[in-house]
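Engineer: sequence first, predicted model second:
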Amino acid sequence: MSIELTTQELHNLAMNVVGKDLEKQGFEFISVNSQLKKDPQFVCLKNKKLHFVVVKAVLYPNNPEKYDVTYMETMKEHALKFKARTYYAGVGIANAKNYEAPITKNENYIINYNGIIEI
């Protein structure tokens, strides 16, 4: 029996992908929040500058690089109060066998992630 991943599990998957990418780029984590609808997910330091990263798990066929402009502008205004730079990280997730099928615990999946996008 295949059990579908919950929204929180998909979000955690996306968080892992982005977290590894940020580590590779030399970001230092100040705080990490993996709760859904609690943005930003990552507050990081790099070159002594503060960075806010908002992570979203995006299911196929939606484009992981397309984000809610109004919402991200609100996040940017919030970040500017802390002199922080704002980034969006969309992580596309699809079932490896059938893109249209749900993502389940016992099946492989495909990740579509092209890095963080500065807002």
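Structural biologist: Thanks, I have the structure now. Residues are numbered from 1 along each chain as shown.
Engineer: only C-alpha atoms for contact and neighbour calcs from this point on.
Structural biologist: Will do.
Engineer: show me where this protein has helices.
Structural biologist: Along the chain, counting by DSSP state H, helices occupy 7-24, 69-81.
Engineer: next up, a second structure to put side by side with the first:
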Amino acid sequence: MGKNQLMGEEDLHYLGIKVVYKDLIDRGYEVLNVRKEMDIDPQILARYNGELLFIVVRTATYPNMGVLTPRVAARVKHHAAKHKAICYFASVGIANADGETDEEMGKPVVNGEYYINYKGLLPFPH
């Protein structure tokens, strides 16, 4: 792993968004807007079957998965209510595919190979 540059938080966040975006397109969702800034929620606005969707994406490194905090959930739900949107959460985990140990797998590198853990959109907790 020597010379490879480790992914920073922004790189990791953006990779997670790209994973979710590709899945949405593949499933026939109409993606209306994507925001990759880390301090903007939701990251993705989409439409599916005539319904507006607010999608929050969080990404973490192996062995973890992205986590939706109650504060973010409450803020996004409040915003979504004004627009009659349905809120979803996309949790993404990224592992370095070239890593041979758990520690190495937990350090993805820029332009590396990755294992992606993503199980699709999850409805917001009530």
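Structural biologist: Perfect, I can see it now. Bear in mind that the values here come from a model prediction, so they are computed numbers and not experimental data.
Engineer: give me whichever of the helices of structure 1 is most buried.
Structural biologist: helix 7-24 (a mean of 17; mean count of other CA atoms under 10 Å).
Engineer: by how much does that helix deviate from structure 2 on average?
Structural biologist: Superposing on structure 2 and averaging over aligned pairs (mean CA distance after the TM-score superposition for structure 1), helix 7-24 of structure 1 comes out at 1.0 Å.
Engineer: what is the corresponding segment of structure 2 for that helix?
Structural biologist: Mapped onto structure 2 using TM-score structural alignment, helix 7-24 of structure 1 spans residues 9-26.
Engineer: so how far is the matching stretch off the chain centroid?
Structural biologist: 6 Å (CA atoms, centre = their mean, to the nearest Å).
Engineer: just put the helices of structure 1 in TSV and tack on distance to residue 108 of structure 1.
Structural biologist: Below are the helices of structure 1 laid out as TSV (distance: least, CA to CA, whole Å):
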stretch	distance to residue 108 of structure 1
helix 7-24	13
helix 69-81	31
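Engineer: closest to residue 97 of structure 1 out of those helices?
Structural biologist: Of all the helices of structure 1, helix 7-24 sits nearest to residue 97 of structure 1, with 17.3 Å by CA to CA.
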